[in-house]
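# give the three-dimensional model of this entry:
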Amino acid sequence: MKVVIAEDSAVLRDGLELLLTTRGHTVAATVSTGDSLQSAVATHTPDIAVVDVRMPPTFTDEGIRAALDVRRAHPSVGLLVFSQHVETRYAAELLAGGTQGVGYLLKDRVADTKDFLAACEQIASGGTVLDPEVVTQILGASRRATNLAALTTREREVLALMAEGRTNTAIARTLFIGDGSVEKHISNIFAKLGLPPSESDHRRVLAVLRYLS
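Okay, the predicted model is just below:
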């Protein structure tokens, strides 16, 4: 199995290389940036690329965005996103292009090197390996997006003003509607976001958090 590793941590990068080579696999290149990943894959055409999510220069999502570019340019190359973070938007996009030869594992949840190696081999041969926590977060993000999509334009406007900390009276004044209309819109928002009355939860805060996420 020929592998390209994209990881900004030198210690982890060298550790993965040592692990793979001692088990008889070939590490064709190790890189520390998303741009270098694309170049390395184009040069070596590996069986699999192991990619971290957060890489230089901003350490946000460069790695997984580079993985998506690799997927589009080299669909036969297996991809294992190996990170401490779940980027639900890009993970869903990666899986939407087909699950063959794709994996997403969380570093903290891989307890055995044998499991990691088995995952690499499975992905390189066209299989799919997903951490259950990744699946849970992707599905949760999908449900939240679906719920927000169900809001009308006016309900979205009301929710946006709620997120700014406006009171019902201030929202009514801004949108030139009555206080009763604002209350009705907020009630509809709670219903569509699946936020029933509760003594332990503040629905207004939960709705705003849902909107901001």
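
# every contact and neighbour count from this point should use C-alpha atoms.
Fine.

# residue closest to the middle of this structure?
The centre of the chain sits closest to Glu87, judged by CA atoms, centre = their mean, with a distance of 1.8 Å.

# which one's the longest helix in the chain?
For the chain, the helix with the greatest residue count under DSSP state H is helix 132-149.

# so which elements touch that helix?
helix 88-96, strand 102-106 (3 or more CA pairs under 8 Å, 6 or more residues apart in numbering; DSSP states H and E).

# mind listing what's buried in whichever helix or strand comes after that helix?
Following helix 132-149 in sequence order, the next helix or strand is helix 153-163 (DSSP states H and E). Of all the residues in helix 153-163, those buried under the rule 16 or more other CA atoms under 10 Å are 155-156, 158-163.

# tell me which helix or strand comes right after helix 153-163.
helix 168-175.

# other residues contacting that next one?
Here helix 168-175 makes contact (CA atoms under 8 Å, 6 or more residues apart in numbering) with 158, 161-162, 178-179, 181-183.

# buried residues, that helix. List them.
Using 16+ other CA under 10 Å as the test for burial, helix 168-175 gives 168, 171-172.

# now stretch 133-151
Neighbour counts over stretch 133-151 (16+ other CA under 10 Å) mark 134-135, 137-138, 141, 144, 147-148, 151 as buried.

# related to what we said a few turns ago, dump the buried residues of helix 168-175 to a markdown table, plus distance to Ser39.
Rendered in a markdown table, the data for the buried residues of helix 168-175 read as follows (distance: CA to CA, whole Å):
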| residue | distance to Ser39 |
| --- | --- |
| Asn168 | 54 |
| Ile171 | 52 |
| Ala172 | 55 |
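
# that older thread, want to try JSON lines for the buried residues of stretch 133-151, with distance to Ala6 as columns?
Listed next are the buried residues of stretch 133-151 as JSON lines, based on distance: CA to CA, whole Å:
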{"residue": "Val134", "distance to Ala6": "20"}
{"residue": "Val135", "distance to Ala6": "23"}
{"residue": "Gln137", "distance to Ala6": "24"}
{"residue": "Ile138", "distance to Ala6": "23"}
{"residue": "Ala141", "distance to Ala6": "26"}
{"residue": "Arg144", "distance to Ala6": "31"}
{"residue": "Asn147", "distance to Ala6": "36"}
{"residue": "Leu148", "distance to Ala6": "35"}
{"residue": "Leu151", "distance to Ala6": "40"}
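
# one more to line up against the first:
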Amino acid sequence: MRVVIAEDHVLLREGLVSLLRDADIEVVAQVEDAEGLLRVLAGHKPDLAIVDVRLPPSFTDEGIRAAIEARRRWPDLGVLVLSQHVEEAYSSELLAGGGGGLGYLLKERIGEVTEFVDAVHRVADGGTALDREVVAQLVRPATDGEPGRLRDLTPRERDVLELMAEGRSNAAIARELVVTPGAVEKHVTSIFGKLDLPASGDDHRRVLAVLAWLQDER
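Here you go, the predicted structure:
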């Protein structure tokens, strides 16, 4: 796997490089701004770009804008966005584009090394990796007194939906909720029925379909 990192904080950038190299992941380029990111992506054609939401010069939305543009130019590129806090508007816009190979994690998750490396691999392979706090921001407000089909979900179905959106498989959801895989499958089927979404055997497509629906409803 070949990775490009866009992060202006030197210590964090170097820490990411060290962490990834220890996991036998090749870091082919490091940049500190959005312009540099697009330039090295064009030159190196990596499998994955790890991008800070806020980059110079204004430290507002340069990183996320570059990530969105990168996905437009290179649809097969995996993009893992890192943020200090949940930026709901930014996450909504990034997720609205659909497609696989997408992650959005809080920076504090980097310290959970095994899980972070797993997320890197998952996104590079075309899957999803969404921080539990991002999922909570996207799912919970839509279930609290707002019109729409989410209000028809049971509390357990909402738990399953949130775990689905984190990129969990049915087996992983079953372990987390301490239920049988068969029970999870029934919940998933019920969720898709209530949301008028066709059930799919592809975990990543189902996550993106649910999130796309949530964005349309908000």
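
# before we move on, back to that, so what touches the longest helix of structure 1?
86, 88-89, 91-92, 104-106, 192-193, 210-211.

# again, 10 Å this time
Residues from elsewhere that reach helix 132-149 of structure 1, judged by CA atoms under 10 Å, 6 or more residues apart in numbering: 85-92, 104-106, 109, 155-156, 189, 191-194, 207, 210-211, 213.

# buried ones from those residues, can you make that a ChimeraX selection?
Selecting the buried subset of the contacts of helix 132-149 of structure 1 in ChimeraX, with 16+ other CA under 10 Å as the burial test, is done by:
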select :85,86,87,88,90,91,92,104,105,106,155,156,189,192,193,207,210,211
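
# looking at the helices and strands packed on helix 132-149 of structure 1, which is nearest to Leu79 of structure 1?
Smallest distance to Leu79 of structure 1 across those (CA to CA): 5.0 Å, for strand 102-106.

# which residues in structure 2 does the closest one align to?
Aligned by TM-score structural alignment, strand 102-106 of structure 1 falls on residues 102-106 of structure 2.

# hang on, the earlier thing: aligned to the residue nearest to the centre of structure 1, what sits in structure 2?
Taking TM-score structural alignment, the alignment pairs Glu87 of structure 1 with Glu87 from structure 2.

# list the contacts for that match?
Shown in contact with Glu87 of structure 2 (CA under 10 Å, 6+ apart): 53, 61, 104, 106, 134, 137.

# which of those residues lies closest to Gly15 of structure 2?
Using CA to CA, Leu106 comes nearest to Gly15 of structure 2 of these, at 15.4 Å.

# not counting residues beside it along the chain, what's closest to that closest one?
Distances taken as CA to CA, 6 or more residues apart in numbering place Ser83 nearest to Leu106 of structure 2, at 4.9 Å, with adjacent residues excluded.

# the one you found reaches Thr60, doesn't it?
No: taking contacts as CA atoms under 10 Å, Ser83 of structure 2 lies outside contact range of Thr60: 11.2 Å.

# buried set for stretch 105-116 of structure 1?
Neighbour-count burial for stretch 105-116 of structure 1, counted by 16+ other CA under 10 Å, picks out 105-106, 116.

# between the residues you listed, which is closest to Thr21 of structure 1?
Phe116 (13.5 Å).

# secondary structure class for Ile5 of structure 1?
Recorded secondary structure, Ile5 of structure 1: strand (DSSP: H, G, I helix; E, B strand; the rest coil).

# and Glu35 of structure 2, how many neighbours?
Glu35 of structure 2: 15 surrounding residues under other CA atoms under 10 Å.

# if we can go back for a sec, what sits in contact with each of Ser83 and Thr60 of structure 2?
Jointly contacting Ser83 of structure 2 and Thr60 under the rule CA under 10 Å, 6+ apart are 53-54.

# neighbour count: the two, which is higher?
The neighbour count for Ser83 of structure 2 versus Thr60, taken as other CA under 10 Å, is higher for Ser83 (18 against 12).

# what sits against the more buried one?
Shown in contact with Ser83 of structure 2 (CA under 10 Å, 6+ apart): 51-54, 63-64, 91, 104-108.

# overlap between these and structure 1?
Retained in structure 1: 51-54, 63-64, 104-108, out of those (criterion both residues aligned by TM-score structural alignment, their matches' CA atoms under 10 Å).

# ok, those residues vs Arg71 of structure 2, which is closest?
Looking at the kept ones among the contacts of Ser83 of structure 2 and their distance to Arg71 of structure 2, the nearest is Ile64, at 10.6 Å (CA to CA).

# and for the closest residue to the closest one other than its chain neighbours, the neighbour number?
Residue nearest to Ile64 of structure 2 in three dimensions, not counting chain neighbours: Val53, with 4.8 Å by CA to CA, 6+ apart. Val53 of structure 2 is flanked by 27 other residues according to other CA under 10 Å.

# Val53 of structure 2 against Asp61, yeah?
Yes: contact criterion CA under 10 Å: Val53 of structure 2 and Asp61 qualify, at 6.1 Å.

# any shared contact partners between those two?
Common neighbours of Val53 of structure 2 and Asp61, using CA under 10 Å, 6+ apart, are 34, 67, 87, 90.
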